[in-house]
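Peer 1: 3D, please:
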Amino acid sequence: MSARQLPVVIVGAGPVGLAAAAHLIERGIEPLVFESGPTAGAAVRQWGHVRLFSTWSEVVDPIAEKLLAPTGWSVPDPKSCPTGSDWAEQYLRPLADVLGERVRYGRTVTGVSRRGRDRVVDAERTEQPFVVHARGERGPGEQFLARAVIDASGTWSAPGPAGGSGLPALGEEVASERITYRVPDLARPAVRARYAGKRTAVIGSGASAFTALAMLADLAQSREGRGTHAVWVLRRGMSDSTFGGGAADQLPARGALGLAAKAAVEGGHAEPVTGFRVEAVERAAEGHLILVGEDGRRVGPVDEAVVLTGFRPDVSFLEEVRLRLDERLQAPVDLAPLIDPNQHSCGTVYPHGHRELSHPEQGIFLVGMKSYGRAPTFLALTGYEQVRSIAAALAGDLASADRVELALPETGVCGGSGLFDGVTTDQDGTGCCATPDLGTSSTGRPEAAVTPDAAPFEEPSGGCCGS
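Peer 2: Below is the predicted model of the structure:
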């Protein structure tokens, strides 16, 4: 069997992985999807209580919709925003059902390489198919051959720590029973009781933190939640852009989320502590926690800590293939400058595809939230455009693969560096997200045509588009 007759292996049956399968089928290429969870959208279901701030019309891939059409499926109310559970159950599950045996559940990909060639060997490397190792819950594991590999496994399994250095703070792991790295589901009685009437530290400054602050504020205003209070720990200072674009955001629900967090602060339900980078977590009386900053400041005691400091890509199973990742973000090097929070906080990025996502190892692509590495922003629409381009490229249709077919909603905010306070404009004074003079990137595309894209993807963020 020639390499072109082999399937394309897709890692992950989330929104972007399943969209990739649909686009490949549309192009006459057979996909094979490995999902470590028991069902489609397993990661999305873990933040199913969170409502997306994108509408149904913005989180359904058009080719996937075409594949679903013969079953009688139609988009739920296009103008409404689904929860994660809605998205998984009403869209991802039916899509996976249509794909049938092409989706294999309970399969964890443990390694990807070239057949008979480890990372070092050059000889005839590109002539060899990929070999993919996958392990089920039982048994010794299986080996599969593939013409290409699309890694859409996301970043959900690797949340960032509380420690400001990128490492767990001293004492953080010991205090794990009072720390969560997800937005709590306060609709569940046991979880609600855990936070009701308690003092909770919320660490983070993105949409996930906004969601947690808004939910805790709602709890504080309920009968059983009297005394509930949040301490909002920000590594940055506060500015006009802290709460997002508000009414200027082209995704109204995204703007409203920031305004809800602002209302929590102004209503006295959340107390901001700015410029605080956690260095240690200490245990106080009765098991309460005290956060110690690198500058010696102390926050606490608090009963609980909700750490929402982003996510990281796991590339350990890709160590035998040749990736070219940015040393800061762990994103493909041609994509990284467009999403680097050292440069801007609004998530500005123009639609991109197979060229920006390519690596020295031809035929392997990181897509979806994983393609953004440690960058905190992503939209489902971006992922759908990525896999549309990749499927076209694998089919040999480079004209379509190189064509931009997406316009993204703007955030209404541009706040300079997204990591530290400091200069908020470029040297020419036009602002960090202004369009520069046209140049040419290493992919051959204009460097200028940028479009803001600022919605968290795999994190439970109050809305973004998904996991």
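
Peer 1: Only C-alpha atoms from now on, for both contacts and neighbour counts.
Peer 2: Will do.

Peer 1: if I look at residue 115, how far off is residue 69?
Peer 2: According to CA to CA, to the nearest Å, residue 115 and residue 69 sit 38 Å apart.

Peer 1: These two - which one has more neighbours?
Peer 2: More crowded of residue 115 and residue 69, by other CA atoms under 10 Å: residue 115, with 15 against 12.

Peer 1: what's that one in contact with, if anything?
Peer 2: Residues in contact with residue 115 (CA atoms under 8 Å, 6 or more residues apart in numbering) are 128, 129, 130, 131.

Peer 1: Distance check, it against residue 158.
Peer 2: Applying CA to CA, the value for residue 115 to residue 158 is 29 Å.

Peer 1: number of nearby residues for residue 166?
Peer 2: 11.

Peer 1: Do I have it right that residue 356 meets residue 335?
Peer 2: Yes. Applying CA atoms under 8 Å as the test, residue 356 and residue 335 come out as touching, 5.6 Å apart.

Peer 1: re earlier: give me the buried entries from the contacts of residue 115.
Peer 2: Buried members of those, scored by 16 or more other CA atoms under 10 Å, are 128, 129, 130, 131.

Peer 1: possible to save the residues you listed as a markdown table with secondary structure and distance to residue 225?
Peer 2: Shown next, in a markdown table, are the buried ones among the contacts of residue 115 (DSSP: H, G, I helix; E, B strand; the rest coil; distance: CA to CA, whole Å):
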| residue | secondary structure | distance to residue 225 |
| --- | --- | --- |
| 128 | coil | 61 |
| 129 | coil | 58 |
| 130 | strand | 54 |
| 131 | strand | 54 |
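
Peer 1: Tell me the secondary structure at residue 132.
Peer 2: Three-state assignment for residue 132 (DSSP: H, G, I helix; E, B strand; the rest coil): strand.

Peer 1: give me every residue that touches it.
Peer 2: Residue 132 neighbours (CA under 8 Å, 6+ apart): 109, 110, 111, 112, 113, 143, 144, 145, 146.

Peer 1: Could you also give me the structure for this next sequence, so I can compare it with the first?
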Amino acid sequence: MTFHITTQSTCCVPNTSCCDGYPVAIIGAGPIGLAAAAHLQQRNIPFFIVEKGDVADNIRSWQHVTLFSPWQYNIDHVANQLLTATGWQTPIQTNIPTGAQLIDAYLQPLAALFEKQIFTHHEVIGISKEQTDRMKSQNRAQQAFQLVVETKVGIKTMKARAIIDATGTWGHPSPAASNGLWLRGEQQAAPFMTYTIPTDEQLQLYASKHVAVIGSGHSAIQSLLQLVALKEHYPQTTITWIVRKARIEDAYGGGSNDELAARGELGLRIAYFVENGTIHVKTAFTIEQVRATSQRLTLKSQTETLAVDYAIVNTGSRPNFDFHRELRYEADAITEAVPALAPLIDPNEHSCGTVAAHGERELRQVEPNFYIVGAKSYGRAPTFLMATGYEQVRSVTAYLAGDIEAATQVELSLPETGVCHSGVGGCC
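Peer 2: You can find the predicted model right below:
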């Protein structure tokens, strides 16, 4: 089945001769994908959104977690305008939402504005140029994009004149093994391991057990704090924090100097529980083997073997490029970020607040009119904030509208700190 929205739009994609009425395709109905929809709608550019699950499905998996950024950084300004026009009330800007509140108070009302353009339970399994594979160059720029989409009723083909990939990296975790490989032992240990911040239901499995948390980003700290709360009710619970860093202090972040108070507070709280012995720390622990017996899990480094009941692995996420294979795209060899972004977001040099403003020019791919935005544009780098993604899609949609001046005038004001990770990402 082939599907496309025909329009009478005269808005051509810059630098191409293709203006055949196809809409822009947005992949992913999370915060950044929905913000892209808001900007396209404001500019009267036809679009559709495909989402493999429900709206904001990735956030639903961590809806119990409180963000560290207040509402003022979580709402796109054009989305705010569109919603306000319907009578929607902007949340108090200084309040900090949970994932569930982000969905209920903002993302669901925003998605409702695009009800006819959103196709949920539509998973993109491949993208190419129409009748043109990756190898062919002749007339490539004039060919529409062709999305092959798996739905509940079978395979569908959808066509577009531009692609905005806002699928993020959530759901594609990095392994516990320090070499970054998914080793067979870790795969076989799946019943004893989780790669997300545990829910209340999952926490009950850990009561009075020995649980290791692997990772040094804010996801790991969130998991540790939930285990500390569990230990108050089940004192026999043992918590071990495993990091690759030589100094645990390097994992605490900006503390009282962090311009996002909630983010700094996480580091201060976790430092207290380390210092009073509630949390046992293993520094410079590089995991080489993961093995599971019928009852326990073994984590082995070069110098030490640790036996635990369960492990929570919060070592970050990585992008999935599988459905891009027939497009001409590039990713940085180290970070897997969009290449021009890589030197701007290197986590060894930058925090969330020190990433330079960037837009369409930096996000531009070899394949014209194909863009990777949001957390996925950062690859494995953990320094992404939603406000950054909102500025990205503002610039990209301006370019697609032919407003080159607006596309090149990128500005971004973010809270700064010496160390910064995303609230539900982070690496070791």
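
Peer 1: will you turn the buried ones among the contacts of residue 115 of structure 1 into TSV that also has distance to residue 13 of structure 1?
Peer 2: Listed next are those as TSV, based on distance: CA to CA, whole Å:
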residue	distance to residue 13 of structure 1
128	26
129	22
130	20
131	19
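
Peer 1: Residue 249 of structure 1: which of those residues is nearest?
Peer 2: Residue 249 of structure 1 lies nearest to residue 130 out of those, by CA to CA, at 43.0 Å.

Peer 1: what's the closest non-adjacent residue to that closest one?
Peer 2: residue 114 (4.4 Å; CA to CA, 6 or more residues apart in numbering).

Peer 1: Residue 224 of structure 2: which element?
Peer 2: Using DSSP states H and E, residue 224 of structure 2 maps to helix 218-233.

Peer 1: Give the aligned equivalent of the residue nearest to residue 130 of structure 1 in structure 2.
Peer 2: Aligned counterpart of residue 114 of structure 1 in structure 2: residue 129 (TM-score structural alignment).

Peer 1: That match: neighbouring residues, count only.
Peer 2: By the other CA under 10 Å criterion, the neighbourhood of residue 129 of structure 2 contains 23 residues.

Peer 1: before we move on, what about the one 10 residues further on?
Peer 2: Here the neighbour count serves as a burial measure; for residue 139 of structure 2 (other CA under 10 Å) it reads 8.

Peer 1: need the helices for the stretch 1-150 of structure 2, in chain order.
Peer 2: Along the stretch 1-150 of structure 2, counting by DSSP state H, counting those that start in this stretch, helices occupy 31-42, 57-60, 77-84, 99-102, 108-112.

Peer 1: Please tell me how far the corresponding residue of structure 2 for residue 329 of structure 1 sits from residue 46 of structure 2.
Peer 2: Structural alignment (TM-score structural alignment) places residue 329 of structure 1 against residue 335 in structure 2. Per CA to CA, residue 335 of structure 2 is found 33 Å from residue 46 of structure 2.

Peer 1: Can you tell me what residue 142 of structure 1 aligns to in structure 2?
Peer 2: Alignment note (TM-score structural alignment): residue 142 of structure 1 maps to residue 156 of structure 2.

Peer 1: burial of that match, as a residue count?
Peer 2: By other CA under 10 Å, 16 other residues sit near residue 156 of structure 2.

Peer 1: just residue 175 of structure 1 next, same as before
Peer 2: Residue 175 of structure 1 has 17 neighbouring residues, counting by other CA under 10 Å.

Peer 1: How about residue 123 of structure 1?
Peer 2: Residue 123 of structure 1: 9 neighbours (other CA under 10 Å).

Peer 1: Alignment lookup: it to structure 2.
Peer 2: In structure 2, residue 123 of structure 1 lands on residue 138 (TM-score structural alignment).

Peer 1: how close does its match get to residue 237 of structure 2?
Peer 2: 64 Å.

Peer 1: just residue 331 of structure 2 next, same as before
Peer 2: 42 Å.

Peer 1: Over in structure 1, tell me which residue corresponds to residue 326 of structure 2.
Peer 2: In structure 1, the residue equivalent to residue 326 of structure 2 is residue 320, according to TM-score structural alignment.

Peer 1: surely its match meets residue 119?
Peer 2: Yes. With contact defined as CA under 8 Å, residue 320 of structure 1 reaches residue 119; the gap is 4.6 Å.

Peer 1: Pull up the overlap in contacts between these two.
Peer 2: Taking CA under 8 Å, 6+ apart as the contact rule, residue 320 of structure 1 and residue 119 both touch residue 113.

Peer 1: Name the nearest residue to the aligned partner of residue 292 of structure 1 in structure 2, sequence neighbours excluded.
Peer 2: Counting by TM-score structural alignment, residue 292 of structure 1 corresponds to residue 300 in structure 2. Excluding the flanking residues, the one nearest residue 300 of structure 2 by CA to CA, 6+ apart is residue 289, at 5.1 Å.

Peer 1: ok, how many other residues are close to the aligned partner of the one you found in structure 1?
Peer 2: Using TM-score structural alignment as the criterion, residue 289 of structure 2 maps onto residue 280 of structure 1. If you count neighbours by other CA under 10 Å, residue 280 of structure 1 ends up with 20.

Peer 1: Next: residue 274 of structure 2.
Peer 2: The number of residues packed near residue 274 of structure 2 is 16, by other CA under 10 Å.
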